[in-house]
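Undergrad: okay, structure incoming, though there's no sequence with it:
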């Protein structure tokens, strides 16, 4: 895009070296005003330094927003109602954060009269797609700047030199090559690159930041009870909490018991495979508890339909289509399924394991009278099963007779 077309840009700003360089690059390359936006998604870092760094770099409009409650309530919880996992194991911790950041970027652009937004995602990853699809879905006319795709800086050395030329402070620990990159929020942390690029090499212990080693976790079992209302977790051990407070507590339980580690080689939307180390302590506990809650409150075929559609739903989130009509259609169906997913689930946490030990609901479909091996007092007539089996066997018996006839004909012709 022409440089003169950009007057003001909202930058997704972490306060780190890369986005600080991007900030200066935007000013130098486009001659535009820059607004910074830093989101608190529960990444566990002090965010005021980002504000001070932006002030130091001459920024007048600075947004540092606490989005933790909105993140869990409006993005994480709806996703967990679907039991969404990508490629069977990944709980989508990075993917689900991007639509919220993008939403706020667009809102700030409207508030400040900016005509563009910018992000620090690289041209090889998924995040560039997620950010930009979400931004365009919310404002089809917004301009999006992706410096990593546009600038001529190619190496860490280039970045350091640019920073020094523009008086951007470079901490000593940032001058060398980082051993791996990290992205974190309240749901998870992800680590990729450098020492993790060989998928056949075990990840070093220092990569793990959210969980203790399961082998070093306490030898005692931790027992908890999670309460649900309409598919969303609402309490722990009988104490009701806000979504973010509850999730932080689950993270503590997961961390202390070594729960939620994942070493994954995934298929990126952009076409390559990548190896990542993910830690999702609270989310791993919540997924097990939610599925247990559904096991007694969802009708069989409704539950099976959800399971069939879940990979499609998870793929939409992974690929950046949170604001697409098909995701919203699936969400409406999923939310309808959660109408009676209310009750409590008992869990034991032990050395990386989440063990369901009990589940109860005022809307339970489980009937002891029906399943008992003792006298059910006529609740279920076992003789009815004979007709049920005969009807379901009809097509199989018809096929088998045809096959027998065909085999006999082949033998006769031989």
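TA: On my side now, so go ahead. Please read all numbers here as calculations on a predicted model, not as lab measurements.
Undergrad: C-alpha only now, for contacts and for neighbours.
TA: Fine.
Undergrad: so residue 357 makes contact with residue 348?
TA: Yes: with contact defined as CA atoms under 8 Å, residue 357 counts as touching residue 348 (6.9 Å).
Undergrad: ok, those two, which is more surrounded?
TA: A count of neighbours by other CA atoms under 10 Å puts residue 348 above the other of residue 357 and residue 348, at 16 against 12.
Undergrad: what's the helix or strand for that one?
TA: strand 343-350 (DSSP states H and E).
Undergrad: which elements pack onto that strand?
TA: Using 3 or more CA pairs under 8 Å, 6 or more residues apart in numbering; DSSP states H and E, the elements in contact with strand 343-350 are strand 222-229, helix 281-297, strand 353-360.
Undergrad: contact partners of it?
TA: The contact list for strand 343-350 (CA atoms under 8 Å, 6 or more residues apart in numbering) reads 217-229, 253-254, 257-258, 289, 292-293, 354-363.
Undergrad: that one to strand 353-360, inter-axis angle?
TA: Interaxial angle, strand 343-350 versus strand 353-360 (axes from the mean of the first three to the mean of the last three CA atoms, to 10 degrees): 160 degrees.
Undergrad: pull out the buried residues from strand 343-350.
TA: 343, 344, 345, 346, 347, 348, 349, 350 (16 or more other CA atoms under 10 Å).
Undergrad: now swap in stretch 145-158 and tell me
TA: Buried residues in stretch 145-158, counted by 16+ other CA under 10 Å: 145, 146, 147, 148.
Undergrad: over to stretch 158-168?
TA: 159, 160, 162, 163, 168.
Undergrad: next, format the buried residues of stretch 145-158 as TSV and append secondary structure and distance to residue 233.
TA: As requested, the buried residues of stretch 145-158 are exported to TSV (DSSP: H, G, I helix; E, B strand; the rest coil; distance: CA to CA, whole Å):
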residue	secondary structure	distance to residue 233
145	strand	38
146	coil	37
147	helix	40
148	helix	39
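Undergrad: okay, pairing it with this:
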């Protein structure tokens, strides 16, 4: 039997590789997606071969990740439960897409992943796999084996001589990509506990950030960020640059107790410096260029869009239909935003757009413009009609 395993080199997939070989008597091919983890990718590829993989793929998907997944999602203004920029959620359909493709090319009978039976990722991986190849066989060791805790898994790794990054001193798990780092498990399972000092990788502690604010200009065209401080960059390069700029000022940390799709609450800690800057830059431009009703409608639909991404329905028809709407709305989101970044804060310092709907003459207290204030009388009376009718019909106390 041949199995293609989505392999990160972390605790779970490190021992799953050996477990699949032993329990399925299988030839295991690993696939590691480079979506911005840095040196971890090549380290994972080498470790997979050393642990028994017959072949180890490591593919650079950074540009595809940002161009075809992160940016389209950003056009929707999606935030899950008001805070989460969906950094892990949006990476899973990309990884699963290539996992299925490699399995087909390798003639493998099954794919496997290291997502736990309690989490969202199992849903995201498998919904994508079944959407792209309905007859694919999926192996999820967390739903089969009798290893029930991270200490047991670390014991298994030690027994088989498998090096793993998780230790008793740092018992939380980390998921990294160009959009964010996420941390969960271990000491973070207590919502009252503050994240350990030194845990964060992309962001400086805000109180240790520079004492002088930094001015940054972000240019948006057709809903996507295209340039930083006047320099045009590719999508992946742009996100990496904004991570660097935002990170040194402690931008984009979120500590959230969220509702998982499988039904439980979980605590996740995230750092998303570049994504946070993109989110706020787009909102600033949208405030100038989007019609009121379109903006409000987009925001309402953005909540649903975020739920679809979070729950794993990227390749579902309803997400694709919503994407067409979001892309249409984003066509006029063009402009430039200026921020001052200071100790975790994003301070708006200006915004402009060639497609702006803002008309100073209409709102100015110093200009008459094309607005007749007397017209407001009839407007208010018509809008109050139902309220006045209701008030007259109310029984008197």
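TA: In hand now; what should we look at? A quick note: this is a predicted structure, and the numbers were derived from the prediction, not measured.
Undergrad: superposed, what's their TM-score?
TA: Laid over one another, the chains give 0.96 as their TM-score (TM-score structural alignment, normalised by the length of structure 2), with 397 aligned residues with a CA RMSD of 1.7 Å.
Undergrad: if we can go back for a sec, closest to residue 107 of structure 1 among the buried residues of stretch 158-168 of structure 1?
TA: Set against residue 107 of structure 1, the nearest of those by CA to CA is residue 168 (28.2 Å).
Undergrad: in contact with that closest one, which residues?
TA: 20, 21, 57.
Undergrad: what's residue 197 of structure 2 aligned with over in structure 1?
TA: Alignment note (TM-score structural alignment): residue 197 of structure 2 maps to residue 205 of structure 1.
Undergrad: same question for residue 251 of structure 2.
TA: Per TM-score structural alignment, residue 251 of structure 2 is aligned with residue 259.
Undergrad: same check on residue 295 of structure 2?
TA: Taking TM-score structural alignment, the alignment pairs residue 295 of structure 2 with residue 303 from structure 1.
Undergrad: tell me roughly how far the host helix or strand of that match lies from structure 2 on average.
TA: Here residue 303 of structure 1 sits within helix 300-319, counting by DSSP H and E. Mean deviation of helix 300-319 of structure 1 relative to structure 2 after superposition (mean CA distance after the TM-score superposition for structure 1): 0.7 Å.
Undergrad: got the angle for that helix vs helix 281-297?
TA: Going by the same axes, to 10 degrees, helix 300-319 of structure 1 is angled at 160 degrees with respect to helix 281-297.
Undergrad: next, the mean deviation of whichever helix or strand comes after helix 300-319 of structure 1 compared to structure 2.
TA: Per DSSP H and E, the first helix or strand lying C-terminal to helix 300-319 of structure 1 is helix 325-337. Superposing on structure 2 and averaging over aligned pairs (mean CA distance after the TM-score superposition for structure 1), helix 325-337 of structure 1 comes out at 0.7 Å.
Undergrad: give me the stretch of structure 2 that helix 325-337 of structure 1 matches.
TA: Using TM-score structural alignment, the residues of structure 2 aligned to helix 325-337 of structure 1 are 317-329.
Undergrad: out of the contacts of strand 343-350 of structure 1, which are buried?
TA: Applying 16+ other CA under 10 Å to the contacts of strand 343-350 of structure 1, the neighbour count classes 217, 222-228, 253-254, 257-258, 289, 292-293, 354, 356, 359-361 as buried.
Undergrad: correct me if wrong: residue 356 of structure 1 contacts residue 288.
TA: Yes: Residue 356 of structure 1 lies in contact with residue 288 (CA under 8 Å); the separation is 7.4 Å.
Undergrad: structure 2: which residue goes with residue 92 of structure 1?
TA: The alignment partner of residue 92 of structure 1 in structure 2, by TM-score structural alignment, is residue 86.
Undergrad: need the contact list for the match of residue 295 of structure 2.
TA: Contact analysis of residue 303 of structure 1 by CA under 8 Å, 6+ apart lists residue 294.
Undergrad: can we see that at 10 Å?
TA: Shown in contact with residue 303 of structure 1 (CA atoms under 10 Å, 6 or more residues apart in numbering): 291, 294, 295, 297, 334, 337.
Undergrad: just give me how far the lengthiest helix in structure 1 sits from the chain centre.
TA: Scanning structure 1 for the helix with the most residues, using DSSP state H, yields helix 384-413. Computed by CA atoms, centre = their mean, to the nearest Å, the chain-centroid distance of helix 384-413 of structure 1 equals 48 Å.
Undergrad: do the same with stretch 91-102 of structure 1
TA: For stretch 91-102 of structure 1 - counting by CA atoms, centre = their mean - the centre lies 6 Å from the chain centre.
Undergrad: so how far is residue 11 of structure 1 from the residue mapped onto residue 134 of structure 2 from structure 1?
TA: The alignment partner of residue 134 of structure 2 in structure 1, by TM-score structural alignment, is residue 140. Per CA to CA, to the nearest Å, residue 140 of structure 1 is found 18 Å from residue 11 of structure 1.
Undergrad: for residue 328 of structure 1, same thing?
TA: For residue 328 of structure 1, the distance to residue 11 of structure 1 - CA to CA - is 27 Å.
Undergrad: also residue 305 of structure 1?
TA: Taking CA to CA, one finds residue 305 of structure 1 at 41 Å from residue 11 of structure 1.
Undergrad: between these two, tell me which one has more neighbours.
TA: Between residue 305 of structure 1 and residue 11, counted using other CA under 10 Å, the more crowded position is residue 11 (27 against 12).
Undergrad: in a strand, the more buried one, correct?
TA: Yes: the assignment for residue 11 of structure 1 by DSSP: H, G, I helix; E, B strand; the rest coil puts it in a strand.
Undergrad: what does the helix or strand where residue 267 of structure 2 lies correspond to over in structure 1?
TA: Using DSSP H and E, residue 267 of structure 2 maps to strand 265-271. Aligned using TM-score structural alignment, strand 265-271 of structure 2 spans residues 273-279 in structure 1.
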